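Chemist: I need the structure of the sequence given here:
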Amino acid sequence: MAITIKKIITKCCQNSSMKALPRIIKAPTKFQKALWILGLLCGLLTSGYQLSLLFLDYFNFSTSVSIAKEMGAPPFPDVTICHLDKNWTFRMLEREFGGDFSVDEYNYKISELQTLYPSEGLSWGLLESLKGFKGYLQNDFLIHEEVEKLRRLFVIDCSVIYNWDPQPCFSEFEAYLTTNVFLDPEFGMCVTFSAVDDLIKELKLLLYLDDPYTNTPRRFTFVHDSNTHTSAVGAKVVIHPPKSFPDIWLGSRDIYAGNDVSFGIESTKRSVLGEPYGSCIMQTVDDPQSAINRHGYECYRMCARDQVLESCGCINIYYATTKEERNTTPLCGTINLNNITETFYRLRCAEEILVDLNDIMEEVCPCPTPCTQFTYDYSTNAVPWPAGVYHRSFYEQYIRSQPYAAKFHGYADLIEIEKDDPMGAVKKISELNLIEKNFAQLRIMNHQNDYYHYVETPLISREAMFGNVGGLMNLWAGITFITIVEILDFMYQLITKGTTGDEE
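Modeler: Here you go, the predicted model:
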């Protein structure tokens, strides 16, 4: 049996595709045999070392990025605008909800309710948190009916360039945009404009930025800004990917009255890898909302909102709400005098969730992005607007028929004067600055005919890994796939011949 196995080993080594083994067996001198053994060991050690580095790179899941230029127009971004002075929203709502429905009356009712509880108690403190407009928003369910009126007061004209053809945004025949109006306790009323298809090349909005009932602008400050502003300064604009949440905190750009501000969009498509290479969400056909992008500070804000909603079954007082949400989802701060304990429970629950999130925010809110999405950079250009020669036509088209036209009576008076003194009236109209102080024009231009596509791919794919393994083993040790087959055949022969030898 020993002789048979020795013959098998000798025969396999002599016929092996590994060049070193036959030469070791046939070596005529000890020096040559030692040389080939040393060469084989060095090759195996070197290939083993390089293979270990290869496996480390592969299991680190490193990636590379390729860039390609693709032809065609990228999708039009979503555009969100909010009045720069959130108090504008609240003042307008106050005018609609006066008397028993005013914020002052609401705060008075809260104070009266607080007298039923000790001032140092938890219930008193929870009621105190409901004072102000945050609590008012939660307890006035008709408020969004008036917000839609404010949208039309804020955005007084909207038009698009659709497939290079100018069109109004909304008509009785077709709507080129959809709008989503929401109330945010931190930013007031905001409106998001979303394109219905990719053929929109430009969006133009005409904004009325001042309080139509106040001749003297209100003065106010922001918590994060020590400068003093007035209610006429302008609006916040956020340009963000379609179906994404606007990052108003960090991603907004301020525009000001008396300017025509154009945003030149530069779109880029990015395709990234999911697990195990990175964290992204793949949109599914059954759930189109699954790949909604939350980015920037707003991601954590919306995540906290969702955590409260999931754990407490309500939307907390610090977060934005839409009309649809208010009709379907309870609000944490809603006061039900017949069951006030329910209000206290929800407010306590929301407060506990937010406190707990402080330490685990990044763990609970990883904020993954869609695996494939467009990102938007832009350049801006602002020019004084409108020119004096257009003041009269602007007044007649956009102001004369509005309820706040009396605030701009100077233009109406000059139009009457024009009948007797045309030249003098034109000169005086151009000297009026009421339009510059109250209006701004905003243009979002998406004129790209091509865009760059950044595609993330594995630095070492499975195919590349197997190819590198084969190449390194063949280079340093002469081991190929055929060699592996030979080893398996060799083991089979050893087993079968060994068994035959035992029987004999």
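
Chemist: when you work out contacts or count neighbours from here on, use the C-alpha atoms and nothing else.
Modeler: OK.

Chemist: following the helix or strand where residue 53 lies, which helix or strand comes up?
Modeler: According to DSSP states H and E, residue 53 maps onto helix 30-59. Toward the C-terminal end, the helix or strand that comes next after helix 30-59 (DSSP H and E) is strand 63-71.

Chemist: so what secondary structure elements neighbour that following strand?
Modeler: Counting contacts by 3 or more CA pairs under 8 Å, 6 or more residues apart in numbering; DSSP states H and E, strand 63-71 is packed against strand 450-458.

Chemist: and the next helix or strand past the strand it packs on?
Modeler: Toward the C-terminus from strand 450-458 - assigned by DSSP H and E - lies helix 462-477.

Chemist: quick one: that following helix to strand 450-458, angle?
Modeler: 50 degrees (axes from the mean of the first three to the mean of the last three CA atoms, to 10 degrees).

Chemist: I have a second one here; can you model it like the first so I can compare?
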Amino acid sequence: MMNQNARVPSVVLEDMTVTQLEEKRLGCRSILREFCLNTTAHGLPGIARSKTRHNRIFWSVAFIIFTGFGMMALVHDNTQLPLIETAGIELAPGRRHKLGYKKKATYFLSSPYTKCTDKVPFSMQAMFENYNNADYLYSEALCYQLCGQVYTYEQCGCVSPLLWNSRTLYIPSINRVVFADLCDYDNSCYTKAIGEVLTSSSLMNDYCSECSQECLIRNFNVQTSSLSAPADWEMEYIKTFVENSSIPLPVNWNSTWYEQIHKNYLVINVVRETSIVENNTQSAAIGTVDVLSNIGGQTGLWIGISFLSIMELIEVLYQLIRHEYYVIRTKIGIASQ
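Modeler: Alright, predicted model coming up:
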């Protein structure tokens, strides 16, 4: 009896452990399936939608044959949200890449000279809350992305999968922040909605009225170059490093390790070409003193009036008004008698 009672808890715990592992496995599969259905990589949505093994094998082979592999890189400032899907640089494997950059800063005058702004709107701040302790500043490009996503959500109930990181949206019509679902890649609703926003001035005024130019724009001019890599004398060292690491190796590694390294090897060297930062500062062409000087100069040149003449004219007008006031007051006094 003692042995039988001792086994019951272990069986229950074992069943609970199996159930938890199964739930985690299903959760991971659902996350992967959602990513595959909504990613812009051609072939992955076909794999996720496949109902049969043969269909899944077909899309998997097509994805491997026709899809390129590599890495994307982006040089940006710490206060800039990296929009790698639009500004990223694609890097191919089997090469040693060098990214040489120069920093450039452009400063614009605030109102009344320009309509630039550095204020982060609430819709953008709601998105920044998902980035832990990130100190991102206002971005005009991101502002237009968010307002386009808001209109798309109101029209389609989902947002563009191309902008998958812009899913936390503030919807003014319901005065609430939502985490929107991604539209299916083959759904034409989101492309139609974004096209409507971009081509309609009234919709731009309604949804993107807060999107003004930044008062400070930081750019990085990147020059890319690459060499074939790795060299033959590096192959043995790389092979030893890979075999001693936790990287999973293919079954035929012993016979194909040379090709595998060339296919998956990629090096990026980010180099600052110069410590000099190019600053472009917008300045007012005419100030208050310049305006007064121009008025005085132009009037003196063309009609011979100076500021002293203007003061004399003001004095004459004052004397005339005072005289008329005295005459009117005298007439009123005589009439009252």
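
Chemist: what value does the TM-score take for this pair?
Modeler: The TM-score (TM-score structural alignment, normalised by the length of the second structure) is 0.61; 267 aligned residues with a CA RMSD of 4.7 Å.

Chemist: all helices of the stretch 51-200 of the second structure, in order?
Modeler: 53-66, 84-87, 122-128, 140-156, 189-199 (DSSP state H, counting those that start in this stretch).

Chemist: could these go into TSV alongside distance to residue 97 of the second structure?
Modeler: As requested, the helices of the stretch 51-200 of the second structure are arranged in TSV below (distance: least, CA to CA, whole Å):
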stretch	distance to residue 97 of the second structure
helix 53-66	23
helix 84-87	17
helix 122-128	32
helix 140-156	28
helix 189-199	35
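
Chemist: tell me which of those sits most buried.
Modeler: Ranked by mean neighbour count, the helices of the stretch 51-200 of the second structure are led by helix 140-156 with a mean of 21 (mean count of other CA atoms under 10 Å).

Chemist: taking helix 189-199 as reference, get the angle to that one.
Modeler: Put simply, helix 140-156 of the second structure runs at 130 degrees to helix 189-199, going by the same axes, to 10 degrees.

Chemist: which residue numbers in the second structure go with the helix holding residue 53 of the first structure?
Modeler: Alignment note (TM-score structural alignment): helix 30-59 of the first structure is unmatched in the second structure.

Chemist: so which bits of that helix are buried?
Modeler: 33, 35-37, 40, 43-44, 46-48, 51, 54, 58 (16 or more other CA atoms under 10 Å).

Chemist: I'd like the distance between residue 14 of the first structure and residue 126 of the first structure.
Modeler: Residue 14 of the first structure sits 88 Å away from residue 126 of the first structure, going by CA to CA, to the nearest Å.

Chemist: and what of residue 135 of the first structure?
Modeler: 11 Å.

Chemist: which of these two has more residues huddled nearby?
Modeler: Using other CA atoms under 10 Å as the criterion, residue 135 of the first structure and residue 126 rank with residue 135 on top: 26 against 18.

Chemist: the more buried one and residue 316 touch, don't they?
Modeler: No. Here residue 135 of the first structure does not reach residue 316: they are 9.6 Å apart, not a contact under CA atoms under 8 Å.

Chemist: what's the overlap in contacts for those two?
Modeler: Common contact partners of residue 135 of the first structure and residue 316 (CA atoms under 8 Å, 6 or more residues apart in numbering): residue 333.

Chemist: what about the longest helix in the second structure?
Modeler: Taking DSSP state H as the criterion, the second structure has its longest helix at helix 2-38.

Chemist: now stretch 84-103 of the second structure, how far from the centre of its chain.
Modeler: Here the centre of mass of C-alpha atoms in stretch 84-103 of the second structure, compared against the chain's by CA atoms, centre = their mean, to the nearest Å, lies 18 Å away.

Chemist: buried set for that stretch?
Modeler: Neighbour-count burial for stretch 84-103 of the second structure flags 89, 91-103 (criterion: 16+ other CA under 10 Å).

Chemist: cool, stretch 235-242 of the second structure as well?
Modeler: Neighbour counts over stretch 235-242 of the second structure (16+ other CA under 10 Å) mark residue 235 as buried.

Chemist: mean offset of that stretch relative to the first structure (after superposition)
Modeler: Mean deviation of stretch 235-242 of the second structure from its aligned counterpart in the first structure after superposition (mean CA distance after the TM-score superposition for the first structure): 2.7 Å.

Chemist: wait, residue 207 of the second structure touches residue 149, no?
Modeler: No. Taking CA under 8 Å as the definition, residue 207 of the second structure is not a contact partner of residue 149, at 9.9 Å.

Chemist: so which residues of the stretch 251-400 of the first structure form strands?
Modeler: Counting by DSSP state E, counting those that start in this stretch, one finds strands in the stretch 251-400 of the first structure at the ranges 253-256, 259-271, 280-281, 321-322, 369-370, 372-384.

Chemist: nearest to residue 190 of the first structure, of these?
Modeler: Across the strands of the stretch 251-400 of the first structure, residue 190 of the first structure has its closest neighbour in strand 321-322 (10.1 Å, CA to CA).

Chemist: name the helices or strands packed onto the closest one?
Modeler: Using 3+ CA pairs under 8 Å, 6+ apart, strand 321-322 of the first structure sits against strand 177-184.

Chemist: okay, buried residues for the strand it packs on please.
Modeler: Those would be 177, 181-184, for strand 177-184 of the first structure by 16+ other CA under 10 Å.

Chemist: and if you look at stretch 181-188 of the second structure?
Modeler: The neighbour-count check on stretch 181-188 of the second structure (16+ other CA under 10 Å) flags 181-185 as buried.

Chemist: farthest-separated two in the residues you listed?
Modeler: 181 and 185 (12.1 Å).

Chemist: what's the burial count for residue 321 of the second structure?
Modeler: Residue 321 of the second structure, neighbours per other CA under 10 Å, totals 12.
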